[in-house]
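> Generate a structure from the sequence data that follows.
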Amino acid sequence: MVSRPLIGISTYLENKASWGVWEMPAALLPAGYPRLVQSSGGLGVMLPPDDARHAPSVVARLDGVIVAGGPDVDPGRYGAERDPRTGPAATERDTWELALIRAAMTSGTPLLGICRGMQLLNVALGGTLTQHLEGHVKDVGTFGRHTVTPVPGTRYADLAPEVTDVPTYHHQAVDRLGRGLVASAYADDGTVEAVELPGMTWVMGVQWHPEMGEDARVTGGLVRAAATPHGF
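Below is the predicted model:
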């Protein structure tokens, strides 16, 4: 039997969570993430926040990395003053996930950032974020939908060449692109909805939430790259 590529997925680490009769600290990840990895042919493993110094050795054991959605990135990470509408800092998670991103890019490990993960990818490469954006959250706690248009000639356009309706929930977005990144999809209002690093190594970010839908083309691209020597 051919082994499935091992895909690490970053997670929340919450001080209090409830399930069954229990209420205690927990590492959390919406089930849509591992399910989408599994349906794409991979095996998902959770990567809760850890000492950032361990990120290179963790990534070395993986075939691919997904940095999942979650809280707002601390604006201090990209040299901005905090907007009153920006959520509380998740310092431990920011530090860990930035270390995972840098380790993946250094080692050439295929990397996908989803929502917050795309924003952190941009920040890791020196980019900035818009701290509040209207129209991309339907209601608090409810995913909306809108279309994204691919940029011809990009890796994302190769995966999804047509205008696609996607699940969305975010109020922040890419402002100035990080070093080397190119925008590979846009929303109708001009918001950057996907980014990637051109070149041999597979590095992509999407602003929407593929784990909340049935479209596995992006995660399929990651898993195929993870199954290929050197992530080509």
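
> Every contact and neighbour count from this point should use C-alpha atoms.
Fine.

> for this protein, what spans make up the strands?
Remark: strands assigned in the chain by DSSP state E are 6-10, 12-19, 22-28, 43-47, 64-67, 111-114, 129-130, 144-150, 164-168, 173-174, 182-187, 192-196, 203-206.

> Of those, which is nearest residue 73?
strand 129-130 (8.8 Å; Cα to Cα).

> so what secondary structure elements neighbour the closest one?
Counting contacts by 3 or more Cα pairs under 8 Å, 6 or more residues apart in numbering; DSSP states H and E, strand 129-130 is packed against strand 173-174.

> Identify the residues contacting the strand it packs on?
119, 122, 127-133, 191-192, 207 (Cα atoms under 8 Å, 6 or more residues apart in numbering).

> redo that, cut-off 6 Å
129-130 (Cα atoms under 6 Å, 6 or more residues apart in numbering).

> Show me how far it is from its chain's centre.
Distance of strand 173-174 from its chain centroid, counting by Cα atoms, centre = their mean, to the nearest Å, is 12 Å.

> on that earlier part again, same list (the strands of the chain) but as JSON lines, adding mean neighbour count.
JSON lines is the format used below for the strands of the chain (neighbours: other Cα atoms under 10 Å):
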{"stretch": "strand 6-10", "mean neighbour count": "24"}
{"stretch": "strand 12-19", "mean neighbour count": "13"}
{"stretch": "strand 22-28", "mean neighbour count": "13"}
{"stretch": "strand 43-47", "mean neighbour count": "20"}
{"stretch": "strand 64-67", "mean neighbour count": "28"}
{"stretch": "strand 111-114", "mean neighbour count": "28"}
{"stretch": "strand 129-130", "mean neighbour count": "18"}
{"stretch": "strand 144-150", "mean neighbour count": "19"}
{"stretch": "strand 164-168", "mean neighbour count": "18"}
{"stretch": "strand 173-174", "mean neighbour count": "23"}
{"stretch": "strand 182-187", "mean neighbour count": "21"}
{"stretch": "strand 192-196", "mean neighbour count": "25"}
{"stretch": "strand 203-206", "mean neighbour count": "27"}
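
> how about this one, so we can line them up?
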Amino acid sequence: MRPLIGITTYREQARWGTWDVAAILLPASYADAVAGAGGEPVLLPTGAISAEVVARLDGLIVAGGADVDPARYGQAAGPRTTVVRPERDESELTALQAALDRDLPVLAICRGMQLLNVALGGDLVQHLPDVEDTGVHDPGAGLYHRREVRTEPGSALHRLLGPTGPVACHHHQALARIAPDLTPSAWAEDGVVEAVEAPGRGFCLGVQWHPEVGVDRRLFAAHVDAAR
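Below is the predicted model:
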């Protein structure tokens, strides 16, 4: 049987046809990447995720999206932290905790990596352009910045991608204090941490970039293999 891979989703006001309503959304590229890697994608609706549901899954993907509410890591929102989704934070933290408790394979993407860090006790840089000597990580609405990342020798990511690799970035936040249970495993050329993993777990990987964009599906394949 194809392993069941839960993917967290957006809850946003959306328009199609004659409708303008709150909707559960996810870019199709996530589900396509999971299906193409041999998994069965299961969309997890914000506001309706329980530990019992996660217990039925074989793996979890925490998707990208809005900023994590800074209150989750003990800070007030800065002037550039303007789009937060507290309900989504709550749902995804429930899913993450349930997955970590069961040591399910976890792939956390962009916002997902940031939430994983917060869930385990870390915090975030709220607006990366405010940090001196950082390059472009968010080129604008609907765009990705293509860059090379350097992976840590001996890390799971290094084994999967090799010493360097091209990635598609779209993030204005980043990890600041990294949670004790996480280890950095990839960096951008400006020193920004672009990936973390949790040594000692079967598969727990966070990447700041968007592996669902483009044709390289190695991270999804590794996640599905671990779930299998």
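
> Let me see the TM-score of these two.
TM-score of the superposed chains, computed with TM-score structural alignment, normalised by the length of the second structure, equals 0.94; 222 aligned residues with a Cα RMSD of 1.1 Å.

> okay, now the counterpart of residue 39 of the first structure in the second structure: neighbour count?
Under the alignment by TM-score structural alignment, residue 39 of the first structure pairs with residue 36 in the second structure. Look at residue 36 of the second structure: counted by other Cα atoms under 10 Å, it has 15 neighbours.

> Repeat that for residue 51 of the second structure.
So residue 51 of the second structure, with other Cα under 10 Å, has 15 neighbours.

> What ranges does the second structure have for its helices?
28-36, 51-54, 86-102, 111-119, 156-161, 218-227 (DSSP state H).

> Name the residue closest to the centre of the second structure, please.
residue 109 (1.9 Å; Cα atoms, centre = their mean).

> Quick check: that one vs residue 147 of the second structure, distance?
16 Å (Cα to Cα, to the nearest Å).

> Counterpart of residue 78 of the first structure over in the second structure?
Alignment note: residue 78 of the first structure maps to residue 73 in the second structure; criterion TM-score structural alignment.

> And for its match, nearest residue in space, chain neighbours not counted?
Using Cα to Cα, 6 or more residues apart in numbering and skipping residues adjacent in sequence, the residue nearest residue 73 of the second structure is residue 123, 5.6 Å away.

> And for residue 26 of the second structure?
That would be residue 9: by Cα to Cα, 6+ apart, it lies 5.3 Å from residue 26 of the second structure.

> what residue of the first structure matches up with the one you found?
In the first structure, residue 9 of the second structure lands on residue 11 (TM-score structural alignment).

> what's near enough to touch its match?
28-29, 47-48.

> Could you tell me how far residue 58 of the first structure is located from residue 201 of the first structure?
18 Å.

> My guess is the residue nearest to the centre of the second structure contacts residue 205. True?
No. Residue 109 of the second structure lies out of contact with residue 205 (Cα atoms under 6 Å); the separation is 8.7 Å.

> any common contacting residues for those two?
With Cα under 6 Å, 6+ apart, residue 109 of the second structure and residue 205 have no common neighbours.

> sorry, back to before: mind checking which of the helices of the second structure is nearest residue 178 of the second structure?
It's helix 111-119; of these, that one is closest to residue 178 of the second structure (Cα to Cα) at 6.4 Å.

> Residue in the first structure paired with residue 106 of the second structure?
Using TM-score structural alignment, residue 106 of the second structure lines up with residue 111 in the first structure.

> So its match versus residue 105 of the first structure, what's the distance?
Counting by Cα to Cα - residue 111 of the first structure and residue 105 of the first structure are separated by 8 Å.

> and if you look at residue 193 of the first structure?
21 Å.

> cool, residue 19 of the first structure as well?
36 Å.

> Residue 114 of the first structure too?
16 Å.

> Alignment lookup: residue 22 of the second structure to the first structure.
For residue 22 of the second structure, the residue aligned by TM-score structural alignment is residue 25.

> ok, now how distant is its match from residue 4 of the first structure?
For residue 25 of the first structure, the distance to residue 4 of the first structure - Cα to Cα - is 31 Å.

> Please tell me I have it right and residue 42 of the first structure contacts residue 5.
Yes. Shown here, residue 42 of the first structure and residue 5 form a contact pair, counting by Cα under 6 Å, at 4.9 Å.

> what about residue 126 of the first structure, neighbour count?
16.

> List the residues that contact the spatially closest residue to it that is not a sequence neighbour.
What sits nearest to residue 126 of the first structure in space, not counting adjacent residues and going by Cα to Cα, 6+ apart, is residue 178, at 4.8 Å. Contacts here follow Cα under 6 Å, 6+ apart; on that basis residue 178 of the first structure touches 122, 125-127.

> Neighbour-wise, give me the winner out of the residues you listed.
residue 122 leads those on contacts (other Cα under 10 Å) with 27 neighbours.

> Now check it against the second structure: what is it aligned to?
Using TM-score structural alignment, the equivalent of residue 122 of the first structure in the second structure is residue 117.

> and its match, how far is that from residue 227 of the second structure?
The value you get for residue 117 of the second structure to residue 227 of the second structure, if Cα to Cα is used, is 22 Å.

> Also residue 120 of the second structure?
Applying Cα to Cα to residue 120 of the second structure and residue 227 of the second structure gives a distance of 22 Å.
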